[in-house]
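In: Sequence isn't available, so here's the structure alone:
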């Protein structure tokens, strides 16, 4: 059974009585996950907190995913299933946005279709946010699930002062403070914050930048307990288009957030972001992604993100890569990498 989407006004009524066990909408995009999605859905089904809905949006699976999900729909009407509409771009971003549009909860939580939650996850998260209704975003710790073994250490990162502006700067410098599964978002605070459907990489970064940079600064509460697990799956990142997608997405990311990034307060942060992409992806993978790397450097040189000295350094790097001078004895890659990092991050 597939639920038909309707307008938010007609399809559901949002629970606004936050003191009376608010509904939590858990949104899961999926694609060809028949072999593993049951673990994710079971972890939702086993929640000690009962007032939830689990919205699963399929991205065009051609395996047995839908049949697996139908079993959960039959047994529990809190599970809801949609197919991504044909007029929406393919990808998890469109699925998440469609899930938000059809959600009824006062709070939103995002999961990938191979992540899992502890049984106490929703109960404890709701207890925290209802103890202080001014909390807009709760962040808890998450850990990796490696070879079906739950890791005992958190992957979260925190600034010295745990304020929303400092977390924003971490995202802008590509120092990821949390995976999106770690958050419980008040729905009213993300009404104007959607996932960018044309981004192939940095989707979560872009979404959280939007959330954290809203005009009315939100109240963020940080709690240090692991309650979700992000499955380490090489297929999530290792594919033939990984590098080209990263390089292309950086330009799109800048266009989306250009107003924010051109503010002097955040220029240095985004320069760190671009420097990491250059060092970790553009230089090591130049030979196989020459076109994309050169387009990225040309964009850097045209942008207003960098000073004349920084652009000179980038231009020199571009010339060195294209003339393959790094392969000549005496022209040291490591020295130039250190120099580049120093100049760009200044």
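Out: That came through fine. All figures in this text were calculated on a predicted structure; none of them were measured in a lab. Numbering: from 1, shown residues only.

In: rest of the way, CA atoms for contacts and neighbours
Out: OK.

In: Give me the buried stretch members for the strand or helix carrying residue 260, please.
Out: Taking DSSP states H and E as the definition, one finds residue 260 inside helix 258-261. The neighbour-count check on helix 258-261 (16 or more other Cα atoms under 10 Å) flags 260, 261 as buried.

In: helices or strands up against the helix or strand that it is followed by?
Out: Proceeding N to C from helix 258-261, the next assigned helix or strand is helix 264-277, under DSSP H and E. Helices and strands touching helix 264-277, by 3 or more Cα pairs under 8 Å, 6 or more residues apart in numbering; DSSP states H and E, are helix 164-172, helix 242-256, helix 258-261, helix 333-344.

In: With residue 8 as the reference, name the closest of the ones you listed.
Out: Between residue 8 and the helices and strands packed on helix 264-277, the tightest spacing by Cα to Cα is seen for helix 242-256, at 26.1 Å.

In: Can you tell me what sits against the closest one?
Out: Helix 242-256 is touched from outside by 199-202, 206, 261, 274, 277, 281-282, 285, 289, 292-293, 296, 299, with contacts defined as Cα atoms under 8 Å, 6 or more residues apart in numbering.

In: ok, structure two:
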């Protein structure tokens, strides 16, 4: 998540075209303009020096800079017209290149609109050779996409992205044809030659800085990004007769630094991938699942198969399969039935890979390139995980639909949008993770507390996860799916309430009902990226919100666990206190909700929990507990989804 300082820095850099235009408009001579440009460039350099964490200059920082810069160029044309167009020609090249790149990664409405704006700027901005550079940019991105998807299979081929690139190419051709009578091509070789010295200097300086801090390694994708952007960008500047522009040199240095940070990784190209397969009564499908792993073109992997107390013949089926395939690296583990999240946790001590992926025993890897694509996505981006797209199939494996993960941005807006959708996770749970983040943040938030894995509640942060450009999973949809039952709905609701209550404790959303309605409509129209949810940094009342989210999942309050949470929202008294000192041996977490409900329904739940639910229903906002039990009650309150709304005070026992 970008700090407020880094966001302000992004705005300052993105507004560069407008700054330069205003300088040229109000200052009398070229010499004075140059001094003013040096001043704003120096300010940018000083702001850059004061960034606390270099890793804040990530891909989302670049996308924000490019988005602001595109709007800045557009406003410059609208406000000041063509006489000042030469001052934004260079920025339009850089903006178009990165805008196309990010549209491929995150093809949302916002990026497509910005892409159209960039083409509009290119069409009306009739500068020497600019149409040729626009055409070259779109052609290069299209060729790169086709090469990576159809030849190397590092990403998947998607028709929507291909259509976007083809339309972009056609627009570039139209712009090129409209400028064919421009007689400036004789200066192109000179411009490209003069590019070498300033670009090499900036590139060496930027790479030296990042290399010393983060020990990055250049990747092929990074190389063509750097070379094309720098060489043609500076050539465009020379062609536009702005040979020396200190602002551009500083901006170029900052963007190069951000590129080196964003599109590099410490993951090795030969990293082992640990595939965790939790299975409960998966005898009918487990062989197909294992076959989908064995068929992968990438071979450095291991399988950790956790049998979650199956009562079918899963063990025999797996045993026979391993005898027939004695050389495949599979660890078969068996434990008592504790549900899938606990089964995944059971595998953690056995992980040997640097990358971790979860594959359920009734699902399949979508193609033979999935592991290669997952590793490629992590290898070329400085992130802790990469989301995947999935293909829903029926019980017989026939295609239903392709589910593409929403564009992910590690911002407060992502949390606000999750809040107005009542805590429902807008992203798939299937991710390729780096091992360290999986064993720490994912373990605590997803595997233990059953909340979205991309949200680190303990540190109130959003993890840096990329949108992978590939389909990883064939996800089976069963008619009698457990999640569609009343019991399953309670379990899903538990996680949604926990996530939702954490969110609304930190923000209040004015006109929640209407903002939620508008956002959900725009989301169905695939225009949700255009809507900024308005929120205030203030705790929300649960009295209206909690009943609403419960009613979306359940028709009644017969479940006592849910009923206690509902009562708390209605009776909440933040200043009322109660002494809580109970004998409770077993502590439940979000991952244990199915076990808890099973004991609740058959009457085997510890008596202390009935008293806990009674206290929760009273709505007391201050719990006074013995010092040695503080941690225990924090975990209990987290299980009941209301930890943030209850203050724990220490009492001497």
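Out: Nice, I can see it. Fair warning: this is a prediction, and the values are worked out from it, not measured in the lab.

In: sorry, back to before: show the buried residues in the contacts of helix 242-256 of structure 1.
Out: Buried among the contacts of helix 242-256 of structure 1 (16+ other Cα under 10 Å): 199-202, 206, 261, 274, 277, 281-282, 289, 292-293, 296.

In: Take those and keep only those in helices.
Out: 206, 261, 274, 277, 292, 293, 296 (DSSP state H).

In: Could I get the buried residue list for the biggest helix by length in structure 2?
Out: Ordering each helix of structure 2 by length in residues (DSSP H) puts helix 188-214 first. Buried positions in helix 188-214 of structure 2, judged by neighbour count with 16+ other Cα under 10 Å: 188, 191, 192, 194, 195, 199, 202, 203, 206, 207, 210, 211.

In: who does it touch, helix- and strand-wise?
Out: Partner elements for helix 188-214 of structure 2 (3+ Cα pairs under 8 Å, 6+ apart): helix 220-239, helix 246-262.

In: on contacts alone, who are the packing partners of the last one?
Out: So the one you mean is helix 246-262 of structure 2. If contacts are counted by 3+ Cα pairs under 8 Å, 6+ apart, helix 246-262 of structure 2 sits against helix 30-49, helix 59-80, helix 188-214, helix 220-239.

In: Switch those helices over to JSON lines; also include distance to residue 416 of structure 2.
Out: Listed next are those as JSON lines, based on distance: least, Cα to Cα, whole Å:
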{"stretch": "helix 30-49", "distance to residue 416 of structure 2": "29"}
{"stretch": "helix 59-80", "distance to residue 416 of structure 2": "18"}
{"stretch": "helix 188-214", "distance to residue 416 of structure 2": "32"}
{"stretch": "helix 220-239", "distance to residue 416 of structure 2": "33"}
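
In: looking at these, which is closest to residue 355 of structure 2?
Out: helix 188-214 (19.6 Å).

In: how far does that closest one sit from the chain's center?
Out: Helix 188-214 of structure 2 has its C-alpha centroid displaced from the chain centroid by 31 Å (Cα atoms, centre = their mean, to the nearest Å).

In: okay, that helix sits on what stretch of structure 1?
Out: Counting by TM-score structural alignment, helix 188-214 of structure 2 lines up with no residues of structure 1.

In: re earlier: residue 9 of structure 1: which of the ones in helices among the buried ones among the contacts of helix 242-256 of structure 1 is nearest?
Out: Relative to residue 9 of structure 1, the closest of those is residue 206; by Cα to Cα it sits at 27.6 Å.

In: just checking, that closest one touches residue 194?
Out: No: contact criterion Cα atoms under 8 Å: residue 206 of structure 1 and residue 194 do not qualify, at 9.1 Å.

In: Give the buried residues for stretch 245-260 of structure 1.
Out: Counting neighbours by 16+ other Cα under 10 Å, one finds that the buried residues in stretch 245-260 of structure 1 are 246, 247, 248, 249, 250, 251, 252, 253, 254, 260.

In: Just say helix, strand or coil for residue 54 of structure 1.
Out: Following DSSP: H, G, I helix; E, B strand; the rest coil, the label given to residue 54 of structure 1 is strand.

In: Map it onto structure 2.
Out: In structure 2, residue 54 of structure 1 lands on residue 303 (TM-score structural alignment).

In: can you check residue 26 of structure 1 too?
Out: Per TM-score structural alignment, residue 26 of structure 1 is aligned with residue 275.

In: Provide the secondary structure category for that match.
Out: Here residue 275 of structure 2 is recorded as strand under three-state DSSP.

In: how far away is it from residue 431 of structure 2?
Out: 11 Å (Cα to Cα, to the nearest Å).
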